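1. here is a sequence together with a model predicted from it:
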Amino acid sequence: MIRHIVCWKLAATDAATKAEHAAEITRQMNELPALIPEIRALEVGSNVLFPEANWDVVLVADFDDADALERYSVHPEHQRVGKYIGEVRADRVAVDFEV
């Protein structure tokens, strides 16, 4: 199994807009397991501590293997959500590892 972890630093500088964008990312990401069969598990969370140092939003998702992760990454629904995230993020970091 592959665990896919992504963190986003949002571009908004004011707390209200940042919270709005984080909530929308969470909403859209939480729709994906019903639409993309390769997703075995998915959790999305917004940072609640140390906003000056921590990243703003995290995704933790599990896939059977690297091929399943690749199919997810090119799936049109993932691409749609990724487009929105790309519009509101300043930076992204990811790690994929075997579990």
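-> Great, that's in hand.

2. going forward, measure contacts between C-alpha atoms and count neighbours the same way
-> Will do.

3. only the buried residues of the longest helix seen in the chain, if you could.
-> Counting residues, the longest helix found in the chain (DSSP state H) is helix 15-31. Across helix 15-31, burial judged by 16 or more other CA atoms under 10 Å covers Lys18, Ala19, His21, Ala22, Ala23, Ile25, Thr26, Gln28, Met29.

4. got another one to weigh against that:
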Amino acid sequence: MVKHIILWTLKEMSDSEKESVKAGIKEGLEGLKGKVPGLVDIKVITSGRLASSTADLMLDSSFESEEALKEYSKHPEHVAVADSKVRPYTASRSCLDFEV
């Protein structure tokens, strides 16, 4: 099993815009479950953020294997979500991939 964790910081925008963007990211990425081979679980954390946080939201996903993660990164449905709902609104991205 492989974990794929992403932390994003959003670009400067109003609080209401941030909430809308976070909801779109959550809906888009969580909607990939059952569509991408090898994707076991996917959750986007958008609420409950404490003041000590340095990121705005987190992706917590699990894959059957490292190969499945590589395929996910270029899967057309994932690329479409990333290009339309994530990349235009994020200022920074941190990634941690590891085997469990």
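-> Cool, got the structure. Quick caveat: nothing in here was measured; it's all calculated off a predicted structure.

5. ok, and what's touching the longest helix of the first structure?
-> 10-12, 42-46, 56-57, 81, 84-85, 88 (CA atoms under 8 Å, 6 or more residues apart in numbering).

6. just the buried ones from the residues you listed, in PyMOL syntax?
-> To isolate the buried members of the contacts of helix 15-31 of the first structure in PyMOL, using 16+ other CA under 10 Å:
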select buried, resi 10+11+42+44+46+56+57+81+85+88
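
7. looking at the contacts of helix 15-31 of the first structure, which is nearest Asp65 of the first structure?
-> Leu42 (14.7 Å; CA to CA).

8. what residue of the second structure takes the place of the closest one?
-> Alignment note (TM-score structural alignment): Leu42 of the first structure maps to Ile42 of the second structure.

9. and if you look at Thr26 of the first structure?
-> By TM-score structural alignment, Thr26 of the first structure lines up with Lys26.

10. any idea how far its match is from His78 of the second structure?
-> To His78 of the second structure, Lys26 of the second structure is 12 Å away according to CA to CA, to the nearest Å.
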